[in-house]
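Novice: can't give you the sequence, but here's the structure:
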């Protein structure tokens, strides 16, 4: 029966998410997070999760992807329901947790470049629309942080990771138009900084710590720092000399840097935490900083998300990341 198939799939998804939370809490006791499992469909994707968080703006899923609408669509309601269910699981399994806890959300520029306006083309194409979406995201993030604080009340510190993988493309005028034949005009740096700062400021105002993640080459880390990011999460393989200098300055100023040195997909052979420990030490030595003195300012991460990883490697990479971090300390 079709209804039974749907119910069975939902039960399987719930079990998978419960296991994901257990893995995160077990393997990453120093920095567990709200897991994302995009394999469950568009409502669980990075964009779907963000649209579950935004306040007072409607959206729905169309054949071409997510689109803003006059009212909340069925797919946006599903995304919000799934997020609430996932947070119920996090609340249940994290009882008594007293350390740093992290959640994540797509940033305003990545969202503007991946969501369409009601009549088509990206929100990115319209100054007023991207401003409205940024404001709705900022307000929604405040509510999301408050909800997470209620659900994990014993956490000593909350971190919100703002994912901006498309920021460099937005600034470089490389985001395709809806028809695929053109590119959206580049956004001015002051506006790019202002909208990002609005979301990061909302996180700070809500009592959490804003970190920004991007694994794209050319990400303007000086702009991200200026917008108020406390943590910068990078793919080390994508850094140029200028970006490396900005990260070193951020560490010297007391900020946090997440060094993405671990593979995001299954490696061809065996991996060793010693290899990644040495890589982090070499990077710190290159910028003239002592990894041991930096302590919790350096976080060891995969280069980007693990959406393309097998379940076995997703577990293994978390284990290796935690071991590498302990080696450094």
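Specialist: Received the coordinates, thanks. Everything quoted here is computed from the prediction, not taken from an experiment. Numbers count the residues shown, from 1 in each chain.
Novice: Please count neighbours and contacts with C-alpha atoms only from this point.
Specialist: OK.
Novice: Tell me where the stretch 51-200 of the chain has helices.
Specialist: 74-93, 108-114, 127-151, 167-171, 189-205 (DSSP state H, counting those that start in this stretch).
Novice: Let me know which of the ones you listed is tucked in deepest.
Specialist: Sort those by mean neighbour count, taking mean count of other C-alpha atoms under 10 Å, and helix 108-114 sits at the top with a mean of 24.
Novice: Now do that one: distance to the chain's middle.
Specialist: Its chain's C-alpha centre and that of helix 108-114 lie 13 Å apart, by C-alpha atoms, centre = their mean, to the nearest Å.
Novice: next, the one to line up against it:
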């Protein structure tokens, strides 16, 4: 049957309430929410840096590596503490839970396009630094996966969603330099694939299922799939004809496609509209939802951090009822 899940971020600052909402509305594939409203350490970049063994701190321009061994900054330590506390709350609320579960992490290219080197400018400008970052992220994810399994012992399928909204910009040479007057050089496709493969391979090695999510246009889904992603999480409204072909191939190969079909900001949309848009897409590809089963997933178009709490709950409930109708 078709199932529903969320992207990751939620509005508000109450992690216990967010986890309760996710567990209640998305019983087939709940996830650990991210609450960016709590500050930079709870945003996707700070959350990822909480996992890596690289010293970082928050500067006026954003996150920067300090280059000081063993000298993790206060903000990075705070992000690590916040993640540990969120996992404590998750453990408390999933004592009797059995089933699939999802966690999210920012991918290596989005981190490289955002985090600065000790002397300034993005890590993206340094070949060695961006590879070191990917390897550190892979190591951190390995430990994180172990921790999640230890805390939620009823997990039967763990999905690790790697968020790469900047990947298309990295490949297009569209990431601005620190000054804002220039652009970083585009990254070659083989290197883009190789560094993503380091992270996705670490997920697979731990028995988890690697997905890649992006709600940015022109994301190279063929490259993502070739790097080892076994789930593609997309905004259906941004798909090109070539993207449709990649998604169809993935589904036919037994992989997962998560379609973003419910707006991530407050809006009015009916279950009928959601179901119709999915069925129209499947009909275009010549695919039957009944044959796809849980490989077809419906989601919001992107994270829900910018939505109102009431709408976020409504959106997740609507995804659940739409998934049931598709089944």
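Specialist: Here it is on my side, so go on. Every value quoted in this text rests on a predicted model; they were computed, and no experiment measured them.
Novice: Drop the TM-score for these two in here.
Specialist: TM-score for the superposed chains, counting by TM-score structural alignment, normalised by the length of structure 2: 0.95, backed by 313 aligned residues with a C-alpha RMSD of 0.9 Å.
Novice: circling back: distance to residue 158 of structure 1 added to the helices of the stretch 51-200 of structure 1, as JSON lines?
Specialist: Shown next, in JSON lines, are the helices of the stretch 51-200 of structure 1 (distance: least, C-alpha to C-alpha, whole Å):
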{"stretch": "helix 74-93", "distance to residue 158 of structure 1": "14"}
{"stretch": "helix 108-114", "distance to residue 158 of structure 1": "20"}
{"stretch": "helix 127-151", "distance to residue 158 of structure 1": "8"}
{"stretch": "helix 167-171", "distance to residue 158 of structure 1": "24"}
{"stretch": "helix 189-205", "distance to residue 158 of structure 1": "10"}
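Novice: quick one, which of those is nearest to residue 18 of structure 1?
Specialist: Nearest to residue 18 of structure 1 among the helices of the stretch 51-200 of structure 1 is helix 74-93; the distance by C-alpha to C-alpha comes to 6.4 Å.
Novice: buried set for stretch 155-171 of structure 2?
Specialist: Residues of stretch 155-171 of structure 2 classed as buried by neighbour count (16 or more other C-alpha atoms under 10 Å): 155, 157-171.
Novice: er, stretch 170-189 of structure 2 I mean
Specialist: Neighbour-count burial for stretch 170-189 of structure 2 flags 170-172, 174-177, 184-187 (criterion: 16+ other C-alpha under 10 Å).
Novice: for stretch 217-236 of structure 1, same thing?
Specialist: Neighbour-count burial for stretch 217-236 of structure 1 flags 217-221, 223-225, 227-236 (criterion: 16+ other C-alpha under 10 Å).
Novice: what does residue 227 of structure 1 align to in structure 2?
Specialist: By TM-score structural alignment, residue 227 of structure 1 lines up with residue 227 in structure 2.
Novice: ok, and the closest non-adjacent residue to its match?
Specialist: residue 197 (4.7 Å; C-alpha to C-alpha, 6 or more residues apart in numbering).
Novice: how close does the residue lying farthest from the centre of structure 2 get to residue 110 of structure 2?
Specialist: If you look at how far each residue of structure 2 sits from its centre, by C-alpha atoms, centre = their mean, the farthest one is residue 181, at 29.7 Å. Using C-alpha to C-alpha, to the nearest Å, residue 181 of structure 2 is found at 20 Å from residue 110 of structure 2.
Novice: cool, residue 150 of structure 2 as well?
Specialist: 28 Å.
Novice: Ok, residue 208 of structure 2 next?
Specialist: According to C-alpha to C-alpha, residue 208 of structure 2 and residue 110 of structure 2 sit 21 Å apart.
Novice: Please apply the same query to residue 222 of structure 2.
Specialist: In this view, residue 222 of structure 2 and residue 110 of structure 2 are 18 Å apart by C-alpha to C-alpha.
Novice: Repeat that for residue 39 of structure 2.
Specialist: 19 Å.
Novice: And residue 252 of structure 2, by the same measure?
Specialist: 29 Å.
Novice: Over to residue 187 of structure 2?
Specialist: From residue 187 of structure 2 across to residue 110 of structure 2, the span is 13 Å (C-alpha to C-alpha).
Novice: ok, now residue 83 of structure 2?
Specialist: On the measure of C-alpha to C-alpha, residue 83 of structure 2 and residue 110 of structure 2 end up 20 Å apart.
Novice: which residues does the spatially most central residue of structure 2 contact?
Specialist: What sits nearest the mean C-alpha location of structure 2, by C-alpha atoms, centre = their mean, is residue 163, with 3.4 Å. Going by C-alpha atoms under 8 Å, 6 or more residues apart in numbering, residue 163 of structure 2 touches 104-107, 110, 212-214.
Novice: Show residues contacting stretch 128-144 of structure 2.
Specialist: Stretch 128-144 of structure 2 is contacted from outside by 48, 51-54, 108-109, 112, 123-124, 195-196, 198-200, 202-203, 206, using C-alpha under 8 Å, 6+ apart.
Novice: Residue 110 of structure 2 - nearest residue in space that isn't next to it in sequence?
Specialist: residue 166 (4.8 Å).
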